[in-house]
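Chemist: Quick one: sequence plus predicted model below, questions after.
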Amino acid sequence: MSDPSRVRLRWHRSSVRALTTMVITATSAILLCAVVYLLSGEVHRVDDALFEATAGLTTTSLGVLNPEELSSWLLIWRATTQWIGGAGTLLFALLVVPTFGGHRRLNQTAKGRGQRAMLFGQQSRMATRVILIYTGFTGAVMMAYGLAGMGITDAVTFGLTTSSTGGFANYQDSFTHFDSATIEWIAASAMCLAGTSLATLMWLIRGQVQILWRSSEIKLYGLLVLVSTMLLTIWTWQDTGGGLQTLRRAFFIATSSLSTTGFRVADWSGWDFAPQVLLLMLIGVGAMAGSAGGGFKVVRVIEILGIVRRELVVQLHPQAVVPVKVSGASVAEDSLTRVQNFQILWVLAAAVGVFGVTAFGEDLLTAVSGALSALATAGPGLGELAGFADATVLAAPARAVLMVLMFLGWLAIYPVVVVLGWGIGELQRLRLR
């Protein structure tokens, strides 16, 4: 019988190796994309190339380049970086997160190479299936845009940045450039689907709609889309002239925010405070787990609400045993602990980001909205980042802070924190020697 302490040590080392590989791969990808920008001859500053590469791979719509001044091939490359970043998000969640999450017990109890090979074989097949669904969804969005009247370059690039929840556009005024109700409906619907999990898309393709009704995550996601669309429609009815256009724009902005895509069709910084706060909340909540979208994630919100409910019940009934459930299944206590830890890290990262942006001369509204949006890998903000603004309105040091937040949001914070903690621990051990 194997020693449990040795099993834990082996698991710890393999986890650190996996997460270190993840962080190094992500960093290398950003550097490589930045080099491509510099070699293109159209981007001349290293910091601009790094920021655009980071925004691209982290699927954040906040860039520094004027897309209307770029060549067609660089626009396609720019959109491709977001598609690659979305694929990376999906694969990291599938192949790396189980190393210290869902498949931990399976890894510990698997005996011999045969069962471990079976485990990784299953992951490999699932990764292939994920990429196929992701690619198919992207192709469908491209075709829809093309049929709605977009040119080939626009259909390809917007298809890539919609399916990946990236949000890069080929025009400074984003989707208002097309002045097409059909294109906006297609984009809003595609963003809504992109913010769901790939499993949801697979169930829809198979016609297994009944499974969706058993998912508490998709119920909350759909409720957020519906309620926020209704509220935005009511709040902006008079300012936008009312009618179907107001409903369409409300649906577009709601799905763009919740899926953390970041496409724009209006400057919502001029609205009342209530819709502004609502949109920032949607950006913070973010998309469903298993999607390319960012944010805190809907499933974590459900678990946090379950923890709060349990604590309230226990305060009233100290002897009560109240499990936290998601989609009817009880969540393990170690998973709940990880969610609470992630919540602390997420809020702490946002707070440090706000401090960093304000420390370099930006106003509080810009800092709060910019830090939240960058950490959620969305893009739109308020203050200096309102409307159709890009990151050039910020000082270079403030942009560097947002780059770090984008990176943390893309990798879901944990891998970076674990690798940094392990590195600091190793340095301390070397000093003691």
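Modeler: Structure's in. What do you need?
Chemist: only C-alpha atoms for contact and neighbour calcs from this point on.
Modeler: Fine.
Chemist: What residue, apart from its backbone neighbours, is nearest residue 199 spatially?
Modeler: Leaving aside its chain neighbours, residue 199 sits nearest to residue 290 (7.4 Å; criterion: Cα to Cα, 6 or more residues apart in numbering).
Chemist: Make sure that neighbour is indeed in a strand.
Modeler: No - membership of residue 290 in a strand is not supported by DSSP: H, G, I helix; E, B strand; the rest coil, which gives coil.
Chemist: and it, how many neighbours does it have?
Modeler: 19 (other Cα atoms under 10 Å).
Chemist: can you check residue 327 too?
Modeler: Burial of residue 327, expressed as a neighbour count using other Cα under 10 Å, amounts to 16.
Chemist: Repeat that for residue 244.
Modeler: By the other Cα under 10 Å criterion, the neighbourhood of residue 244 contains 11 residues.
Chemist: ditto for residue 281
Modeler: Residue 281 sits with 15 neighbouring residues when counted by other Cα under 10 Å.
Chemist: What separation do you get for it and residue 233?
Modeler: When Cα to Cα, to the nearest Å is applied, the distance between residue 281 and residue 233 equals 17 Å.
Chemist: And for residue 376?
Modeler: Distance of residue 376 to residue 233, given as Cα to Cα: 24 Å.
Chemist: These two: which has the busier surroundings?
Modeler: Under the criterion of other Cα under 10 Å, the comparison of residue 376 against residue 233 puts residue 376 first, with 36 against 23.
Chemist: try it against this one:
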Amino acid sequence: MNKRLILFQIGSILILEAGLMLPSLGVALLHSEQSTTAFFFSILITAGAGLLLKLFPPQDRRFGSREGLVITGLAWILASLFGALPFYLSAQIPSYIDALFETVSGFTTTGSTILANIEVLDQGLLFWRSFTHWIGGMGILVFLLAILPQNNSHSMHLMRSEAPGPEVSKFVPRLRDSAKILYQIYILLTLIMVGCLLFAGMPLFDSLCTAFGTAGTGGFGIWNDSIAHYDSVLIEQIIAVFMVIFGINFSLYFFVFTGKLKNAFKNEEFHWFLGIILAAILMIAVNIMPLFDGFWTSWRHSSFAVTSIISTSGFATVDFNLWPTFSKIVLCLLMMVGSCAGSTGGGMKIVRIGILFKSLTRDLKKFINPRIIRRVRFNGLSIDEHVVAGIQSYFVIYMLIILASILLISLNGFDLTTTITSVLTTFNNVGPGLEMVGPTGNFYDFSGFSKLIFCLNMLLGRLEIYPLLFCFTLSAQKSTKFQSTF
């Protein structure tokens, strides 16, 4: 394990994070806010820690998958610990654990909050809170790869560790160029959304914060009643469309921009994603129709809720806590399904659900006819058996973490629905759950221990378990010792 290289890379990430706090400092200065001092010292502390870690550069800058996993896990933990400083030093979130929860929720694009009154925060803090969604959406390390020269063959381990989905591919031969393309698409789509929201009548500050939350599929709002504050069908529909856009695999946009439309629109995961969205909207719209004035009003609220939950954005226009049980169960299932691999969304990912479903049907057919030989196919390609086995293992670990978390969170003594959905929404990086943690609720009343469990769940969900799990085991040292004996 190349420890000096790991610390050196973490130092670069902390310096980068300090730089990313500067726009929020600018907002605080512009409005002469109390949080200006908090941002100033947070930047100094974060940059100082980063420079300290870079004082002793490593002799050997090569690293493999183990170093990539450790760098990814530690980077997200330390970025969250330092990113919480502006909230804590400003005393606007006086508890550091609460500040950490809010920051982890931001970076992991979860959108769950401990704040009962969001509007009391300074605008600089509101900007930082939403900006963490935008930073975490595409990934801190992907941004680092885009702006700093890295060894192409080894830095792939960083991108593979952080990027969502069962596998990662490069758009172009050089990984740095692939990271640049990803961020160029990300920035362009964000700017287009800001322009659309401005056209719809939303103020500039609101448009930026909303676009950050949508692009990262996070869902932090700047008003207590979220998107319902604007009471605008046009704004709701713009946000709903962009939540779907950011829930789609970004490689499809690369194909579109390079003129390879056929490759984009024949993508099977894309078809599954749109099919699930349309089916869920229709089912919920019919189910909630008695609560609203006609089918089209129920369709409006159903479409926003479905796109918000499946993209794991978490914005809200109505309190779906008040909807029938059937609709709430559909939304809970969508929390677990999530969006596409290679998007900024969370959840299990459509591609994993599709491959699991196809492997299950394949195994049932083999049970009936043991002589049959059939490979699992997805996107027109035959999926290697080790990929299928890896996805099955991932699903088992995914369910075990959920069950263990539910057991630990139940120590708070809250009702069953609150306990289960609080775990589902944090682990799948969605934001709101049901009952106490519904669209109008928050996580403030949970114990400090539970909030730390939620933080761990949010990080595990965003990094898709393995990088963080690897950091908390001694498997790196053990495997090295084991290999050295042969």
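Modeler: The structure has been received and is ready for your questions. The model shown is predicted, which means the values in this text are computed figures rather than measured ones.
Chemist: where along the stretch 201-350 of the second structure do the helices fall?
Modeler: 204-215, 233-246, 250-257, 261-265, 268-288, 295-310, 325-337, 350-368 (DSSP state H, counting those that start in this stretch).
Chemist: ok, and which of those helices has the densest surroundings?
Modeler: Taking mean count of other Cα atoms under 10 Å as the contact definition, the stretch among those with the greatest mean neighbour count is helix 204-215, which reaches a mean of 25.
Chemist: So what does residue 437 of the second structure match up with in the first structure?
Modeler: The criterion is TM-score structural alignment: under it, residue 437 of the second structure has residue 385 as its aligned partner in the first structure.
Chemist: what number of residues lie near its match?
Modeler: The tally of other residues near residue 385 of the first structure (other Cα under 10 Å) stands at 22.
Chemist: Quickly note the distance from it to residue 90 of the first structure.
Modeler: Taking Cα to Cα as the measure, residue 385 of the first structure falls 28 Å from residue 90 of the first structure.
Chemist: what's the answer for residue 231 of the first structure, then?
Modeler: According to Cα to Cα, residue 231 of the first structure and residue 90 of the first structure sit 31 Å apart.
Chemist: now the strands for the second structure?
Modeler: Using DSSP state E, the strands of the second structure run over residues 377-378, 381-382.
Chemist: if we can go back for a sec, give me the nearest residue to the match of residue 437 of the second structure, chain neighbours excluded.
Modeler: What sits nearest to residue 385 of the first structure in space, not counting adjacent residues and going by Cα to Cα, 6+ apart, is residue 366, at 6.3 Å.
Chemist: For the corresponding residue of the second structure for the one you found, give its distance to residue 410 of the second structure.
Modeler: Residue correspondence to the second structure (TM-score structural alignment): residue 366 of the first structure is matched to residue 418. Relative to residue 410 of the second structure, residue 418 of the second structure is positioned 9 Å away (criterion: Cα to Cα).
Chemist: Taking the centroid of the second structure, which residue is nearest it?
Modeler: Nearest to the centroid of the C-alpha atoms of the second structure, with distances taken as Cα atoms, centre = their mean, sits residue 109, at 4.0 Å.
Chemist: Which residues are in contact with the equivalent of it over in the first structure?
Modeler: When the structures are aligned by TM-score structural alignment, the residue of the first structure matched to residue 109 of the second structure is residue 59. Shown here is residue 59 of the first structure, whose contacts under the criterion Cα atoms under 8 Å, 6 or more residues apart in numbering are 82-83, 85-86, 161, 164-167, 261, 293, 377-378, 410.
Chemist: Among these, list the two that are farthest apart in space.
Modeler: Checking the contacts of residue 59 of the first structure against each other with Cα to Cα, the farthest-apart pair comes out as 161 and 410, at 15.4 Å.
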